[in-house]
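**Student:** after the sequence you'll find the predicted model.
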Amino acid sequence: MQQDAKDHVKKCDKCQRHGDMDLAPPHELKSLSSPWPFAWWGMDILGPFTRGLHQNRFLIVAVDYFTKWVEAEPLSDITSFRILRFFKRDVLSRFGIPQAVVTDNGTQFTDKGFQEFLAALGTKQHFTSVEHPQTNG
């Protein structure tokens, strides 16, 4: 059966055209669980959307892994400064220092300033798997 599937994929025009889009090597998925409320946060950016009020095109979202509580803010641009400001004001000041933050590999999250800030708090930063962004909250 496996050989039949391989033969079909080799002959399938659509499979050949779109099959190589996923070039990232597979990684083992790891289960993420939060030990208590507001200990683990998943953060991501949605957009771009059509421009809204105040020229906002993006949405930063933070989701607590335990309670599924959501904090969100519209943004006009997605710089590491804006991400850090959102994190300080909407997560840190309201819920305390988290044990971990899970993000994708976006430049605003891999920025040295953001990573150093989390390290100074003692908060670990975890990155989602390239092939499985659903991991992020």
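**Tutor:** Received it, and whenever you're ready, just let me know what you need.
**Student:** going forward, measure contacts between C-alpha atoms and count neighbours the same way
**Tutor:** Noted.
**Student:** SS state for Asp44?
**Tutor:** strand (DSSP: H, G, I helix; E, B strand; the rest coil).
**Student:** that one reaches Val70, doesn't it?
**Tutor:** No: using CA atoms under 8 Å, Asp44 makes no contact with Val70, being 11.4 Å away.
**Student:** the more surrounded of these two?
**Tutor:** Asp44 (20 against 15; other CA atoms under 10 Å).
**Student:** which residues does the closest residue to that one other than its chain neighbours contact?
**Tutor:** Nearest non-adjacent residue to Asp44, counting by CA to CA, 6 or more residues apart in numbering: Val61, 5.5 Å away. Val61 sits next to 43-46, 70-73 when contact means CA atoms under 8 Å, 6 or more residues apart in numbering.
**Student:** now do the helices in the chain.
**Tutor:** Using DSSP state H, the helices of the chain run over 2-11, 13-18, 80-86, 93-95, 107-110, 112-121.
**Student:** so what secondary structure elements neighbour the last one?
**Tutor:** Going back to what we said before, that points to helix 112-121. When contacts are defined as 3 or more CA pairs under 8 Å, 6 or more residues apart in numbering; DSSP states H and E, helix 112-121 packs onto helix 80-86, strand 124-127.
**Student:** which positions in that helix come out as buried?
**Tutor:** For helix 112-121, the neighbour count (16 or more other CA atoms under 10 Å) marks 114-115, 118 as buried.
**Student:** put this beside the first:
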Amino acid sequence: MKQSIIQHIQSCLPCQQHNISRTKKPGRLNPIPTTEEPFQLIGIDYCGPFKPTSHCNQYVLCVTDYFTRWITATALPDCSAQTTAPALFNNYIYQYGVPLAILSDQGTHFKNQLMESIAKLIGYNH
């Protein structure tokens, strides 16, 4: 029965003309550029939520260096932009320097006005 319905829809010209694709086409994947030195290119993402700790932290900000594969993990109470920016500065940029580029999943905690202002201020690409 299901197969006959599928065949009918596929052979029906008006059905094909008015059948609007409801799925988003996959985006184009670009290769990740290679780096020649440590801490030039980093990736950032959040893990969580986890069970809250005694300090009310329930998320982990993970920063990965693409050259050395060094990972820096920071426990945070939430994953907002107001929490992400100082954590990135205090736990990564102050220790290892400003990267040339930061890769992320383009989440709202990484792609917002605050993070764009910081990127312009200290000079990294996001």
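**Tutor:** All right, it came through fine. Values in this document were obtained by computation on a predicted structure and should not be read as measured data.
**Student:** quick one: which of the helices of structure 1 is nearest Pro26 of structure 1?
**Tutor:** Nearest to Pro26 of structure 1 among those is helix 13-18 (17.4 Å), distances taken as CA to CA.
**Student:** tell me what the closest one is packed against?
**Tutor:** By 3+ CA pairs under 8 Å, 6+ apart, helix 13-18 of structure 1 packs against helix 2-11.
**Student:** neighbouring contacts of the helix it packs on?
**Tutor:** In contact with helix 2-11 of structure 1 (CA under 8 Å, 6+ apart) are residues 15-16.
**Student:** tell me which residues of that helix come out buried.
**Tutor:** If you call a residue buried by 16+ other CA under 10 Å, then helix 2-11 of structure 1 has no buried ones at all.
**Student:** next: stretch 81-92 of structure 2.
**Tutor:** 81, 84, 87-88, 92.
**Student:** in structure 2, which residue is most central in space?
**Tutor:** Asp105 (1.5 Å; CA atoms, centre = their mean).
**Student:** grab the nearest non-local neighbour of that residue.
**Tutor:** Asp45 is the one closest to Asp105 of structure 2 (CA to CA, 6+ apart), at 7.0 Å.
**Student:** test my guess that that neighbour contacts Thr72.
**Tutor:** No: Asp45 of structure 2 is beyond contact range of Thr72, at 10.9 Å (criterion: CA under 8 Å).
**Student:** tell me, what's touching the two both at once?
**Tutor:** 61-63.
**Student:** make TSV out of those and add distance to Lys24 of structure 2.
**Tutor:** Putting these into TSV (distance: CA to CA, whole Å) gives the following:
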residue	distance to Lys24 of structure 2
Leu61	29
Cys62	29
Val63	29
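**Student:** and those, which of them are in strands?
**Tutor:** 61-63 (DSSP state E).
**Student:** any idea which of the residues you listed is closest to Ile32 of structure 2?
**Tutor:** Val63 (15.8 Å).
**Student:** return the residues in contact with that closest one.
**Tutor:** Per CA under 8 Å, 6+ apart, neighbours of Val63 of structure 2: 42-45, 71-73, 92.
**Student:** chain center to stretch 52-69 of structure 2: distance?
**Tutor:** In terms of CA atoms, centre = their mean, to the nearest Å, the centre of stretch 52-69 of structure 2 is set 14 Å apart from its chain centre.
**Student:** so where is it in structure 1?
**Tutor:** With TM-score structural alignment applied, stretch 52-69 of structure 2 matches the range 51-68 in structure 1.
**Student:** returning to what we had before: now which of the contacts of Val61 of structure 1 would you call buried?
**Tutor:** 43-45, 72.
**Student:** can you list these in a markdown table and add distance to Arg17 of structure 1?
**Tutor:** Output for those, formatted as a markdown table (distance: CA to CA, whole Å):
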| residue | distance to Arg17 of structure 1 |
| --- | --- |
| Met43 | 33 |
| Asp44 | 30 |
| Ile45 | 29 |
| Ala72 | 38 |
